[in-house]
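J.: The following comprises the amino acid sequence and a computationally predicted model.
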Amino acid sequence: MSKLPVVAIVGRPNVGKSTLFNRLVGKKLALVDDRPGVTRDRREGDASLIGLDFRIIDTAGYEDHDAQTLPGRMRQQTEAAVGQADVALFLFDARAGIVPLDEEIARWLRTADVPVVLVANKAEGRAGNDGVLESLALGFGDPVELSAEHGEGMGDLFEALLPLLEGKDEVPEEQPDNEYEGPLKLAIVGRPNAGKSTLVNRILGEDRMITGPEAGITRDSISVDYDWHPTGGESRKVRLIDTAGMRKRAKVQDKLEKMSVEDALHAVDFAEVVVLLLDATLGLEAQDLRIADKVLQEGRALVIALNKWDIAESASSLFNGVKRALEDGLSQVKGVTVMTVSGATGKGIDQLLQACFDTRDAWSKRVGTGELNRWFERAIEATPPPAPGGKRIKMRYVTQVKTRPPSFVIFGTRVDQLPASYERYLVNSMRKDLGFGAVPVRLMFRAPKNPYDDNRGGGGGY
């Protein structure tokens, strides 16, 4: 799996770099104060902007000082950050306008081998209009106008970054799309006593986990690395995570059990694929659907496994009943893979592991722009979007902004008026025609900015 692209925020002191950094990472990681020079070391974090993921670096304010002084060493840190970046965000204060230090930073950035996006911060209202006009003389084109403090203009920043970052996190073309560094991160979850630890022991071929008839033996989430040797294939690495059983929230009163359940939920966050293990002798219960829904909400790939299949009664009707219940209970995702296994005998384990690798492939899939938009045209032609109030909704194009889970943005006019039923149609069509199967798919919408309207368009998530 390749690394995220890197974006560095640069600018003179006190123009709002740390505020923008916190906005993009979604947490107050960087200290923010009205005094200049609060940031000294460069700080890094994982940023997400309308589904576009990248590594963001907050840098110290750029100042012209001797390299031996503290401000000079801070400047060297900023220069090092730009040296490793794929894109530099050059931030200036629109209200203060362009000052000589901004011009010096611009001269330096023109010599750096990195694309530059000029950003006018504090541009809310009209107070920054003059500064925006002055910035055109810097030679970086029209600035992106935003307010890092209030979150305005983030959609415009997304549109500026997308063409510069799109594809930066793709697997190199000479490698197959289903090859990734590191093991398959596979978490086994379910209600207490479903046989999770017994299954993990059978996969490993040793009594690595304590098992027994009592429910709730496992408390901590235990991670174990394993080399899987499929019949007739090459060895593949798996990181197995056994978790504590998750009972209905209302029944969890003991503090230790609460901590165990929280630990299991963290394991879901860490995993790539999650196997929800059901006890075939008990069938599907409401708590199983709650766990499955939690996994899908976290954007993880899901596989259902019916354990204790060797002692299940009326196997065929049980299997079909579980499939039907899943179709009804997980309406947001149709066709989740359902496998049958036995932790006691080992039957079905190779097939389960293969299904997990296949599911990760779909979860990690990136579709080329041409293929994606050909599908888009066919889908719209087959079922055109509705026209609420007689006004046509026009969808122009779609782009994939990330994988794991696959996430897409559709651009068009009045897309905020699309009904949920049409969004479901697009997602289901995408799963069927583009090979995403039953993995979570994120679909967002973006309308272009209307220069005659203060409302800059909207976007949604699916």
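T.: Noted; the coordinates are in hand. Residues are numbered from 1 along each chain as shown.
J.: Only C-alpha atoms from now on, for both contacts and neighbour counts.
T.: OK.
J.: so is Ala215 in a helix, a strand, or just coil?
T.: Look at Ala215: counting by DSSP: H, G, I helix; E, B strand; the rest coil, its state is coil.
J.: ok, and what's touching stretch 204-220?
T.: 192-193, 197-198, 200-201, 226, 243-245, 257, 260, 263-264 (C-alpha atoms under 8 Å, 6 or more residues apart in numbering).
J.: now do 10 Å
T.: Stretch 204-220 is contacted from outside by 191-202, 222, 224-228, 240-247, 256-264, 267, 346, using C-alpha atoms under 10 Å, 6 or more residues apart in numbering.
J.: let's bring in a second model and compare:
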Amino acid sequence: MKVAIAGRANVGKSTLFNRLVGKRLAIVDDTPGVTRDRREAEARLQDLTFTLVDTAGFEGADPGTLEDRMWQQMNRAMDEADVYLFVVDARAGVTPLDEQLANDVRRRGKPVVLIANKAEGRAGDMMSLEAYSLGLGDPIAFSAEHGEGMSDLRHALVDAFAEVATPLPEAEEDDHDRPISVAILGRPNVGKSTLLNKIIGEDRMLTGPEAGLTRDSITVEFSHGDRHFRLVDTAGLRRRARVVEALERASTGDTIRAMKYAEAAIVVLDATMPFEKQDLTILDLVAREGRALVIAFNKWDLVPTPDESIRAAREAASRLIPQAAGIRVVPVSALSGRGIDRLMDTVTEAVDRWSTRISTGRLNRWLEMATQRHAPPAVSGRRIKIRYMTQAKSRPPTFIAFCSRPDALPDAYKRYLINSLREQFEMPGVPIRLLLRKGDNPYA
């Protein structure tokens, strides 16, 4: 079952969403209109499991405005849902906006569970009585903040599910391919949400000329060829000094979490203003976190000299991001869809290289050739010996080298080994980690 939360702004929809999902996924703030895009997650209420959709608050708006685009996103969520949780603020009482939205919900003809939120304590039942006037059935006195009314909500959902229950479809063949989690990152207003919409082929994310539209990190499932992806659209990352509002700090934290839990990252750059200082900061952050990395050069249709620009971009990427040398740069246009298939193919290749496993035998044959070509330096008159290397893990590729004096090995020689590894085993653009350990002394 898919359950959509509907209601006007600031009645506690995102708090209810977090309560039922069991995690603080949606950003919650006293400011009205924090939620803009619809967010989906698996929710559990006692013995019930269902897909829950958080939506933007209904505020009424003129056509073409940001609020109108938010309402259209809410409309799509309600079209796809089986059951509605209609939330009103019991403290504020029923407002004309509540009545207007209730009329729209009633016309849709789907089961509705009416929740009078913020009805804490003994006076809760009295505060919720006014919600009867909406004509959506018996209201549930509820407190999303404190978890009151959960059992009543469970019983109401059971009855609502029974109204729309359909036979389960036949089980499809089991697909062993686990979705690849990909975070879409970048500065504000470089076209991240527009790019995600074009990739999946629908207006899933709220877009527009206004900077900072996306606040929550929104996850969307998508298939390309025989590979499955879990795409995460994120809020734009600005310089830390410019992030002063608590709401933007929460959005930034949400973006960083999405990047840390992703397997790959598409960093979107504005092709008309590439490699700004903030772009390099984001790329460095992803490389240090060790994620598979691809650069999407968006707004490519605005570049006057494409051939010259792409050569310069690839040269600049290798020079400015040495920790992921050879990183793939893909020119795309989120408006026209140019380069989208190539971008997803490149992401798949980057994840495959990021998951590389190299046998110990091949590694040590390479190590012997690398040290013969360029021997480790002598520090304080004593030459450092690198005896052995093995791969500790993949994703990202992590190697351990056993040497006589790990503390004395210069960083320049470590970079030589990493770059030689990347070239020999065809891992361009992959962050590689090399750890040094001192081998046991057999004569001790």
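T.: Good, I have the coordinates. None of these values were measured; they are calculated from a predicted model.
J.: what's the matching range in the second structure for stretch 393-400 of the first structure?
T.: Aligned by TM-score structural alignment, stretch 393-400 of the first structure corresponds to residues 384-391 of the second structure.
J.: go on, stretch 77-90 of the first structure?
T.: Going by TM-score structural alignment, stretch 77-90 of the first structure sits over no part of the second structure.
J.: residues of that stretch that come out buried?
T.: In terms of neighbour count (16 or more other C-alpha atoms under 10 Å), stretch 77-90 of the first structure has its buried residues at 77-79, 81-82, 85-90.
J.: what about the strands in the stretch 201-350 of the second structure?
T.: For the stretch 201-350 of the second structure, the strands defined by DSSP state E, counting those that start in this stretch cover 218-224, 227-233, 264-270, 292-298, 328-331.
J.: Any quick PyMOL command for the buried ones out of the contacts of stretch 204-220 of the first structure?
T.: Only the buried entries of the contacts of stretch 204-220 of the first structure go into this PyMOL selection, using 16+ other C-alpha under 10 Å:
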select buried, resi 191+192+193+194+195+196+197+198+199+200+201+202+222+226+228+240+241+242+243+244+245+246+247+257+258+260+261+262+263+264+267+346
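J.: For Thr383 of the first structure, see how far away the counterpart of Ala296 of the second structure in the first structure is.
T.: Under the alignment (TM-score structural alignment), Ala296 of the second structure pairs with Ala305 in the first structure. In this view, Ala305 of the first structure and Thr383 of the first structure are 35 Å apart by C-alpha to C-alpha, to the nearest Å.
J.: Compare neighbour counts for these two and give me the winner.
T.: Counting neighbours by other C-alpha atoms under 10 Å for Ala305 of the first structure and for Thr383 shows that Ala305 has the greater number, 24 against 11.
J.: Quick one: residues contacting the more buried one.
T.: Here Ala305 of the first structure is in contact with 188, 190, 275-280, 337-342, 348-349, 352 (C-alpha under 10 Å, 6+ apart).
J.: if I read this right, Lys2 of the second structure contacts Leu157, doesn't it?
T.: No - Lys2 of the second structure is beyond contact range of Leu157, at 11.3 Å (criterion: C-alpha atoms under 10 Å).
J.: which residues are in contact with both of the two?
T.: 83-84.
J.: show me where the stretch 351-462 of the first structure has strands.
T.: Assigned by DSSP E, counting those that start in this stretch, the stretch 351-462 of the first structure shows strands spanning 394-402, 407-413, 442-446.
J.: Kindly report the same for the stretch 51-200 of the second structure.
T.: Secondary structure of the stretch 51-200 of the second structure, counting by DSSP E, counting those that start in this stretch: strands at 83-89, 112-117, 140-141, 180-186.
J.: roughly how far out does the third one sit from the chain middle?
T.: It stands for strand 140-141 of the second structure. 34 Å (C-alpha atoms, centre = their mean, to the nearest Å).
J.: what's it packed up against?
T.: Packing partners of strand 140-141 of the second structure (3 or more C-alpha pairs under 10 Å, 6 or more residues apart in numbering; DSSP states H and E): strand 112-117, helix 124-128, helix 150-164.
J.: for those, which one sits closest to Arg242 of the second structure?
T.: Smallest distance to Arg242 of the second structure across these (C-alpha to C-alpha): 35.2 Å, for strand 112-117.
J.: on that earlier part again, would you point to the one among the strands of the stretch 351-462 of the first structure that's packed deepest?
T.: strand 442-446 (a mean of 22; mean count of other C-alpha atoms under 10 Å).
J.: what's the mean distance for that strand versus the second structure?
T.: Strand 442-446 of the first structure, aligned to the second structure and superposed, deviates on average by 0.7 Å (mean C-alpha distance after the TM-score superposition for the first structure).
J.: what's the burial count for Ala382 of the first structure?
T.: 9.
J.: what does it align to in the second structure?
T.: Aligned by TM-score structural alignment, Ala382 of the first structure pairs with Arg373 of the second structure.
J.: Dump the helices and strands packed on strand 140-141 of the second structure into TSV; add distance to Arg291 of the second structure as well.
T.: Shown next, in TSV, are those (distance: least, C-alpha to C-alpha, whole Å):
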stretch	distance to Arg291 of the second structure
strand 112-117	41
helix 124-128	49
helix 150-164	40
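J.: And the helices in the first structure, which stretches?
T.: With helices called from DSSP state H, the first structure shows them at 17-25, 70-83, 100-111, 129-135, 154-165, 196-204, 255-270, 286-297, 315-329, 349-363, 369-382, 420-434.
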